[in-house]
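> here are the coordinates; sequence isn't available:
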């Protein structure tokens, strides 16, 4: 598949080495939505033998990025927060469901649920801002 055949979400994810190197998979995406999967590896576990919150946040942030970049212009996080609801452990398969709540001007609000089966691991809210150009190296 040529780069020009990719959707904005697919193109962004294809260039996201950080997420791909952690084994994150883009399962589904649409306008303002994305579903991703990640298996918690031994390298993602902290000294308490639970998934490090930073990896769970990164996973949610990646789903947020896929959803908010679905519209075309390069879009970045203006802010985000997460609430951890349950623990995740090595071997757990997590799914992130990202959904757009609203867009206004160049800004947007997105919610991401991190699940292990039916169990909620975390809830994330991201606030996005679209850049003026379509390339992150262009002037803002």
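Now that the structure is in, tell me what you want to look at. The structure displayed is predicted, hence computed values, not measured ones.

> make it CA atoms for all contacts and neighbour counts henceforth
OK.

> which residues are in contact with the helix or strand residue 10 falls within?
In this structure, residue 10 sits in helix 8-14 according to DSSP states H and E. Identification of contacts with helix 8-14 by Cα atoms under 8 Å, 6 or more residues apart in numbering yields 3, 19, 20, 26, 29, 66, 67, 69, 70, 71, 72.

> what of stretch 25-33?
Contacts of stretch 25-33 (Cα under 8 Å, 6+ apart): 9, 13, 34-38, 66-71, 97-100.

> could you name the helices and strands sitting against the top helix by length along the chain?
Longest helix in the chain by number of residues (criterion: DSSP state H): helix 53-68. Helices and strands touching helix 53-68, by 3 or more Cα pairs under 8 Å, 6 or more residues apart in numbering; DSSP states H and E, are helix 8-14, strand 25-30, strand 33-39, strand 75-84, strand 93-104, strand 107-116, strand 119-130.

> would you format these as JSON lines with distance to residue 48 and mean neighbour count included?
As requested, these are exported to JSON lines (distance: least, Cα to Cα, whole Å; neighbours: other Cα atoms under 10 Å):
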{"stretch": "helix 8-14", "distance to residue 48": "31", "mean neighbour count": "19"}
{"stretch": "strand 25-30", "distance to residue 48": "26", "mean neighbour count": "16"}
{"stretch": "strand 33-39", "distance to residue 48": "18", "mean neighbour count": "22"}
{"stretch": "strand 75-84", "distance to residue 48": "15", "mean neighbour count": "16"}
{"stretch": "strand 93-104", "distance to residue 48": "19", "mean neighbour count": "20"}
{"stretch": "strand 107-116", "distance to residue 48": "19", "mean neighbour count": "22"}
{"stretch": "strand 119-130", "distance to residue 48": "16", "mean neighbour count": "20"}
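
> then this one, side by side with the first:
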């Protein structure tokens, strides 16, 4: 990656673009970036047939991956290489094929090497929350990889 710009919004967007460029599950499930800012990320996806469980609803692993990807973008948005340290998710309601989902990750607190993020996954059709996710991150390098 080239040296990061000085504008924090541009840094966040540059890091988000980098993070998504090498994320195979994000590509496979069609995650796309809506917004990136320091400590924040917003993604969207449409649930496809390859994301369904045996009951015909969105697989919990896909929802977890969606929220985890939003966490990944938010925790790397400061231009420092960070990874998930611990995460949990609560599934609130089922998601059907064709539903468009929005994942909004928001930094709750950050120290020099750790941070906590909350991510809400919402069904864009009706505005209802489908999952709540909390992730803890750990900074492992002061710079993003080249």
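Now that the structure is in, tell me what you want to look at. Just so you know, these numbers come straight off a predicted model, no measurement behind them.

> quick check, nearest of the contacts of helix 8-14 of the first structure to residue 105 of the first structure?
Nearest to residue 105 of the first structure among these, counting by Cα to Cα, is residue 71 at 12.8 Å.

> how about the closest one: what's its closest non-neighbour residue?
residue 31 (6.3 Å; Cα to Cα, 6 or more residues apart in numbering).

> any idea how far that neighbour is from residue 58 of the first structure?
Note on residue 31 of the first structure: its distance to residue 58 of the first structure, by Cα to Cα, to the nearest Å, is 21 Å.

> equivalent analysis for residue 7 of the first structure, please.
In terms of Cα to Cα, residue 7 of the first structure sits 22 Å off from residue 58 of the first structure.

> now residue 30 of the first structure
20 Å.

> swap in residue 23 of the first structure?
For residue 23 of the first structure, the distance to residue 58 of the first structure - Cα to Cα - is 12 Å.

> what residue is smack in the middle of the second structure?
Nearest to the mean C-alpha position of the second structure, by Cα atoms, centre = their mean, lies residue 70 at 0.8 Å.

> alignment lookup: that one to the first structure.
Taking TM-score structural alignment, the alignment pairs residue 70 of the second structure with residue 63 from the first structure.

> report the contact partners of its match.
If you count contacts by Cα under 8 Å, 6+ apart, then residue 63 of the first structure has 34, 35, 36, 96, 97, 98, 112 around it.

> check residue 136 of the second structure too.
Counted by Cα under 8 Å, 6+ apart, residue 136 of the second structure has contacts 84, 85, 86, 87, 114, 115, 116, 117.

> identify the farthest-apart pair in those residues.
Maximum distance among the contacts of residue 136 of the second structure (Cα to Cα): 13.1 Å, for 87 and 114.

> which residue in the first structure aligns with residue 26 of the second structure?
Checking TM-score structural alignment: residue 26 of the second structure goes with residue 19.

> average gap between the longest helix of the first structure and the second structure?
Once fitted to the second structure, helix 53-68 of the first structure is off its aligned match by 0.4 Å on average (mean Cα distance after the TM-score superposition for the first structure).

> so how far is that helix from its chain's centroid?
3 Å (Cα atoms, centre = their mean, to the nearest Å).

> what does residue 100 of the second structure align to in the first structure?
That one, residue 100 of the second structure, aligns with residue 93 by TM-score structural alignment.

> same thing with residue 113 of the second structure?
Match for residue 113 of the second structure (TM-score structural alignment): residue 106.

> ok, for that match, nearest residue in space, not its chain neighbours?
Closest to residue 106 of the first structure by Cα to Cα, 6+ apart is residue 130, at 5.0 Å.

> what does that neighbour correspond to in the second structure?
In the second structure, residue 130 of the first structure lands on residue 139 (TM-score structural alignment).
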